[in-house]
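[1] need a structure here:
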Amino acid sequence: MGGYLRTTILLAAMTAIFVAAGAAIGGQGGALVALAIAAGMNLFAWWSSDRAVLRMEHAEPVGPAEAPELHAMTARLAANAGLPMPALYLVHDDQPNAFATGRSPSNAAVAVTTGLLRSLPEREVAGVIAHELAHIRNHDTLVMTIAATLAGGIGMLAQFGGLFARGRGDNGRSNPLGIIGVLLAVIVAPLAAMIVQMAVSRTREFEADRIGAEIAGDPLGLAGALLRLEQGRDVPNHYATPATAHLFIVNPFAGGLSRLFSTHPATSDRVAALEAMAGARSAPRGNPWGR
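    The predicted structure follows:
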């Protein structure tokens, strides 16, 4: 499925959730208001969500003077991938992680945490960068960034619904579902948004792992990085939110319900696929014994 078709489906699904939550909170009037807000957010998400996500994660641009080795590595990998050089950003966070954003390869950005640069060897950093470049080449970053923006909006609408439930004075007369509808919006809307994120995220990670390993020419380097990043999830991430968790190469949240509602496949499955890929690359072609 093409990147733009996936984006259209995502926009439609998130908009439907948004409007349904508005209807549950405020009836027909709430649905119309939510539809108007969703239309504005869709336009914003299409044109500006990449910059919004970078601001949400407190990412700072980093130039070749500040990080010459990272820039040289990324330029080499981007050339391998047939992509223009993306903008590089640094997130001052101890948890090792990374993400990519941007609606097209020509305005894409890759952000890495300071924890990643400190804790991973060069070979594994290259694997992570190549994985993010694979997302850019597949136009996944557009889908992922829009999902983050709209999921955040749905979360804000749910919070408004909670305040509305506590402060309303009409006893639910403006909404045929009454207080039950408000509670459904508060509980169900963010859950539905999370399920949509999961649906569009999990299969993309396996594909980005495969293509990233080809870009770097080193499946085991990426496999080692994933294992190290999985261990690093115990370090708190100060900027990620449930709405942006699917952007990262590994889920930044560990424990609790994060495993049940994870936007990523199990790291062990991803590593196994990369190890199998490495084995296939190194296996001899044909049977020299003729059997």
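[2] all contacts plus neighbour counts: C-alpha atoms, from now on.
    OK.
[3] could you point out which element follows the longest helix seen in the chain?
    Counting residues, the longest helix found in the chain (DSSP state H) is helix 3-56. Next in sequence after helix 3-56, counting helices and strands by DSSP states H and E, comes strand 59-61.
[4] for residue 173, see how far away the most centrally placed residue in the chain is.
    In the chain, the residue lying closest to the centroid (CA atoms, centre = their mean) is residue 247, at 1.7 Å. From residue 247 over to residue 173 the distance is 40 Å, taken as CA to CA, to the nearest Å.
[5] do residue 119 as well
    57 Å.
[6] of the two, which one has the most company?
    Counted by other CA atoms under 10 Å, residue 119 and residue 173 do not tie: residue 119 has more neighbours, with 17 against 12.
[7] looking at it, that one is touching residue 95, isn't it?
    No. Counting by CA atoms under 8 Å, residue 119 does not reach residue 95; the two are 9.2 Å apart.
[8] would you map the strands across the stretch 101-250 of the chain?
    Assigned by DSSP state E, counting those that start in this stretch, the stretch 101-250 of the chain shows strands spanning 109-113.
[9] coming back round to it: name the helices or strands packed onto the longest helix of the chain?
    Using 3 or more CA pairs under 8 Å, 6 or more residues apart in numbering; DSSP states H and E, the elements in contact with helix 3-56 are helix 140-167, helix 178-216.
[10] out of those helices, which gets nearest to residue 67?
    Nearest to residue 67, of all the helices and strands packed on helix 3-56, is helix 178-216, at 19.5 Å by CA to CA.
[11] tilt between that closest one and helix 3-56?
    With axes from the mean of the first three to the mean of the last three CA atoms, to 10 degrees applied, the angle from helix 178-216 to helix 3-56 works out at 100 degrees.
[12] buried residues, helix 178-216. List them.
    178-179, 181-194, 196-198, 200-202, 204-216 (16 or more other CA atoms under 10 Å).
[13] can you give me the offset of that helix from its chain's centre?
    With CA atoms, centre = their mean, to the nearest Å as the basis, helix 178-216 stands 9 Å off its chain's centre.
[14] helix 140-167 and that one, what's the angle between them?
    Using the same axes, to 10 degrees: helix 178-216 against helix 140-167 is 160 degrees.
[15] for helix 178-216, name the packing helices and strands.
    When contacts are defined as 3+ CA pairs under 8 Å, 6+ apart, helix 178-216 sits against helix 3-56, helix 68-81, helix 122-137, helix 140-167, helix 219-231, helix 267-282.
[16] so which of the ones you listed is the most packed in?
    helix 122-137 (a mean of 26; mean count of other CA atoms under 10 Å).
[17] one more, please, to line up against the first structure:
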Amino acid sequence: MNHFKTYMLLAGLTALFAGAGYLIGGPTGMAIALVLAVAMNAFSYWNADKIVLRTYGAVEVDESHREPLIRDYAIDVAEMAAKAGLPRPRITVIDSVQPNAFATGRDPAHAAVAATTGLLSLLTRDEIRGVMAHELAHVKNRDTLTMTVTATIAGAISALANFAFFFGGSRDEEGNGGGIGGMIGAIALAILAPIAAMLVQMAISRAREYEADRVGAHIAGDSGSLARALEKIEAYARGGYENVQAERNPATAHMFIINPLAGKGADNLFSTHPATHNRVEALMRLGVGQGARRVAVPVSEPAVRPSGLGGKAGPWG
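    As a prediction, the model looks like this:
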């Protein structure tokens, strides 16, 4: 089913890309866009995970890291992957004050997980385990190919739409500009193509998150820790802990366990996640492990904000 969804997703995004090409350059533009879309689909299948990790400056770590928080994180991910019957993924850390995480890769044998420095600083070890078990569930459910390819192609469609706006619409057979009609087409494209791409993302992401929460709770053996982690991440993300890289690349927002965007302006169009309180309630009903009970989650400003992988005030060097 996930492979079918991926193929349908690629077909839909390819059609959007071709439509964008038609509005920019007529039939010739559509043909060029189709060729580019096919090439992009092939390239994304093999390399989208590397693109996403490079975009976020992810640094690979392992169980021998000198920083205890990172070492414990790597040990726990490796242990839970083995428990879930998965190959050990590449384990990476992203320099961001906002607690968050995602998984990527075309299949379990080529998977990678990423946690932010904020996640490792601001959550307890059990809560981090819950979050990373959720990400391993995406790997186990083979969601990561769809998530990663969507991020790269939807981002390309948004960029093409913006180009169309400045280019000024399609051209006629004599090579003249499209005039008012072309400009209207370009404006419509600049507005509608990114929205259409986001609707494709939203169609597959909400149910996927609930399922990853359920499977992740069983991998970690504790639904309560994941529930508390979701509440904390949501609170920090809305409390001024901005994910700068995600704000610059909003088409990747659906990959994270909690929407990393601040919710300003067009950010809300990229809100592909279910409501956090609904996810928490579902986890509480699941009742896996000793920590599966509802408790108040205090979220306060820490004395020292996480400073990054190389920051002098932090433990990440």
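[18] what does residue 148 of the second structure correspond to in the first structure?
    In the first structure, the residue paired with residue 148 of the second structure is residue 145, using TM-score structural alignment.
[19] contacting residues around that match?
    Contacts here follow CA atoms under 8 Å, 6 or more residues apart in numbering; on that basis residue 145 of the first structure touches 45, 49, 50, 53, 101, 102, 103, 244, 247.
[20] what does the last one correspond to in the second structure?
    If I follow you right, that is residue 247 of the first structure. Aligning on TM-score structural alignment places residue 247 of the first structure opposite residue 255 in the second structure.
[21] and that match, what does it touch?
    Contact analysis of residue 255 of the second structure by CA under 8 Å, 6+ apart lists 102, 103, 147, 148, 151.
[22] apart from its chain neighbours, what residue comes closest to the second one?
    Leaving out its chain neighbours, the residue that sits closest to residue 103 of the second structure by CA to CA, 6 or more residues apart in numbering is residue 113, at 4.3 Å.
[23] contacting residues for the aligned partner of that neighbour in the first structure?
    Taking TM-score structural alignment, the alignment pairs residue 113 of the second structure with residue 110 from the first structure. For residue 110 of the first structure, the contact set (CA under 8 Å, 6+ apart) comprises 86, 87, 88, 89, 98, 99, 100, 101, 129, 132, 133.
[24] what do you get if the cut-off is 10 Å, keeping everything else the same?
    54, 59, 61, 74, 85-90, 98-102, 129, 132-133, 136 (CA atoms under 10 Å, 6 or more residues apart in numbering).
[25] what about residue 92 of the second structure, is that helix, strand or coil?
    Following DSSP: H, G, I helix; E, B strand; the rest coil, residue 92 of the second structure is assigned to strand.
[26] that one against residue 71, yeah?
    No. At 11.3 Å, residue 92 of the second structure does not count as touching residue 71 under the criterion of CA atoms under 10 Å.
[27] the residue nearest to residue 103 of the second structure and residue 179 of the second structure, how far apart?
    48 Å.
[28] try residue 70 of the second structure
    According to CA to CA, residue 70 of the second structure stands 57 Å off from residue 179 of the second structure.
[29] again with residue 231 of the second structure
    Using CA to CA, we find residue 231 of the second structure at a distance of 51 Å from residue 179 of the second structure.
[30] residue 166 of the second structure now?
    13 Å.
[31] got it, and residue 84 of the second structure?
    Residue 84 of the second structure is 58 Å from residue 179 of the second structure, by CA to CA.
[32] could you do residue 218 of the second structure as well?
    Taken as CA to CA, the span from residue 218 of the second structure to residue 179 of the second structure is 59 Å.
[33] ok, now residue 86 of the second structure?
    As judged by CA to CA, residue 86 of the second structure and residue 179 of the second structure stand 56 Å apart.
[34] doesn't residue 187 make contact with residue 20 of the second structure?
    No. Using CA under 10 Å, residue 20 of the second structure is not in contact with residue 187, being 11.2 Å away.
[35] anything in contact with each of those two?
    In contact with both residue 20 of the second structure and residue 187: 161, 164, 169, using CA under 10 Å, 6+ apart.
[36] using a markdown table, lay out those together with distance to residue 276 of the second structure.
    Converted to a markdown table, those look like this (distance: CA to CA, whole Å):
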| residue | distance to residue 276 of the second structure |
| --- | --- |
| 161 | 31 |
| 164 | 36 |
| 169 | 41 |
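[37] now stretch 3-10 of the second structure on the first structure. Mean distance?
    Average distance, stretch 3-10 of the second structure versus aligned residues of the first structure after superposition (mean CA distance after the TM-score superposition for the first structure): 0.8 Å.
[38] coming back round to it: now render the helices and strands packed on helix 178-216 of the first structure as JSON lines, adding distance to residue 255 of the first structure.
    Formatted as JSON lines, those follow (distance: least, CA to CA, whole Å):
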{"stretch": "helix 3-56", "distance to residue 255 of the first structure": "23"}
{"stretch": "helix 68-81", "distance to residue 255 of the first structure": "31"}
{"stretch": "helix 122-137", "distance to residue 255 of the first structure": "23"}
{"stretch": "helix 140-167", "distance to residue 255 of the first structure": "21"}
{"stretch": "helix 219-231", "distance to residue 255 of the first structure": "12"}
{"stretch": "helix 267-282", "distance to residue 255 of the first structure": "14"}
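[39] relative to residue 191 of the first structure, how far out is residue 260 of the first structure?
    Where residue 191 of the first structure is concerned, residue 260 of the first structure sits at a distance of 12 Å (CA to CA).
[40] try residue 23 of the first structure
    From residue 23 of the first structure over to residue 191 of the first structure (counting by CA to CA), the distance is 17 Å.
[41] kindly report the same for residue 136 of the first structure.
    Taken as CA to CA, the span from residue 136 of the first structure to residue 191 of the first structure is 27 Å.
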